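# give me the fold of what follows.
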Amino acid sequence: MRLSSMADYAVVTMQAAAQHCGGARTSATQLAAETGIPLPTTQKLVHLLSRSGLLKSIRGAGGGIQLARPAAAITLADIIEAVEGPIAMTACVEQGSHDCALEPTCQVKPHWGVVNNAVRGALDNVSLASLAHSSPAPVTEGATA
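Sure thing, here's the model as predicted:
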């Protein structure tokens, strides 16, 4: 499983926006310059993240972009879902999406919900504040989370 480039860029954009938390507002242009993400992509992400309630945009003189809530209250799951929609490892765990021909006899389906909840829970346990203000924990070879 791999995140889309847009979801990855959304996390990078939000991390950069969080660096401004408590300070002056920023802009899509400034976020693009800070992250190296092309301006049109950054503008699209700002729109998606604002629509999802993660960023707020203030118009006019002194306006700009800022986090809509504290960085500690925004998770990786929130950011990814803003761009990708609900986190679902397979179609059978999505609400209302049951288009698999194997579903009536599938022996694995009951287990996908557990896996999906574990992945979403892991993403939900990483706050934007932790991404913005700390270095990652070292990963040891062969370690499991």
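# contacts and neighbour counts: CA atoms only from here.
Fine.
# and the strands in the protein?
Counting by DSSP state E, the segments of the chain that form strands are 55-58, 64-67.
# quick one more, to check against the first:
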Amino acid sequence: MRLSSMADYAVVAMSAAARHCGQPRVNAQQLADETGLPLPTVQKLVSKLSAAGLIKSVRGAGGGFKLARPAAAITLADIVEAVEGPIALATCSTHGRNDCTLEAACTVRPHWPVVDAALRGALANVSLVQLARPQMVPPSTLHPELTA
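Coordinates of the predicted model:
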């Protein structure tokens, strides 16, 4: 499984936004500059993340956006679903989809909801607080020759 570029960018953008929690707002240009994401991409993500209720936007002079709820209450699953929709590994496990050519004889389909729930649960266990925190790299991975 691999995230789409937009889902990956949404995680990057939300992590950067979480690091600005002490400020009244951050604007799309600031986020683009900080993350290296193109401004049009950030603007598109802000729209999707706002529609999903993860950020609040304010237009006009002094506008920008901020997290709609505390970073600890936003999960990786929330961010991915805001961009990708419901987490589902197989197309047939998405509600309302019945377009699989194997559907009539498929014995695996009943198991996908369990797999999807496990995946969503794993993503839901990672908070935006964790994602926004710089990762400490163990010294042994920086200079393996020092541990030999």
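# and the TM-score between them?
In this superposition the chains share a TM-score of 0.88, using TM-score structural alignment, normalised by the length of structure 1; 138 aligned residues with a CA RMSD of 1.7 Å.
# re earlier: adding mean neighbour count and distance to Gln30 of structure 1, write the strands of structure 1 out as a markdown table.
Conversion of those to a markdown table gives the following (neighbours: other CA atoms under 10 Å; distance: least, CA to CA, whole Å):
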| stretch | mean neighbour count | distance to Gln30 of structure 1 |
| --- | --- | --- |
| strand 55-58 | 18 | 14 |
| strand 64-67 | 20 | 10 |
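# quick one, which of those strands gets closest to Ser5 of structure 1.
Smallest distance to Ser5 of structure 1 across the strands of structure 1 (CA to CA): 19.3 Å, for strand 55-58.
# the closest one: average distance to aligned residues in structure 2?
For strand 55-58 of structure 1, the mean distance to aligned residues of structure 2 following superposition is 1.0 Å (mean CA distance after the TM-score superposition for structure 1).
# got the buried residues for stretch 24-39 of structure 1?
Neighbour counts over stretch 24-39 of structure 1 (16 or more other CA atoms under 10 Å) mark Arg25, Thr26, Ser27, Ala28, Leu31, Ala32, Thr35, Ile37, Leu39 as buried.
# repeat that for stretch 85-104 of structure 1.
Buried residues in stretch 85-104 of structure 1, defined by neighbour count with 16+ other CA under 10 Å: Ile87, Ala88, Met89, Cys92, Val93.
# farthest-separated two in the buried residues of stretch 24-39 of structure 1?
Arg25 and Ile37 (18.6 Å).
# could you pick out the longest helix of structure 1?
helix 109-124 (DSSP state H).
# which residues touch it?
Thr75, Leu76, Ala77, Asp78, Ile87, Ala88, Met89, Thr90, Cys92, Val93, Glu103 (CA atoms under 8 Å, 6 or more residues apart in numbering).
# one more: stretch 66-80 of structure 1?
Stretch 66-80 of structure 1 is contacted from outside by 7-8, 10-11, 14, 17-18, 20-21, 25-26, 49, 53-57, 87, 120, 123-130, using CA under 8 Å, 6+ apart.
# find me the equivalent region of that stretch in structure 2.
The aligned range for stretch 66-80 of structure 1 in structure 2 is 66-80, by TM-score structural alignment.
# list the buried ones in that stretch?
Buried-residue list, stretch 66-80 of structure 2, by 16+ other CA under 10 Å: Lys66, Leu67, Ala68, Ala71, Ile74, Thr75, Leu76, Ala77, Asp78, Ile79, Val80.
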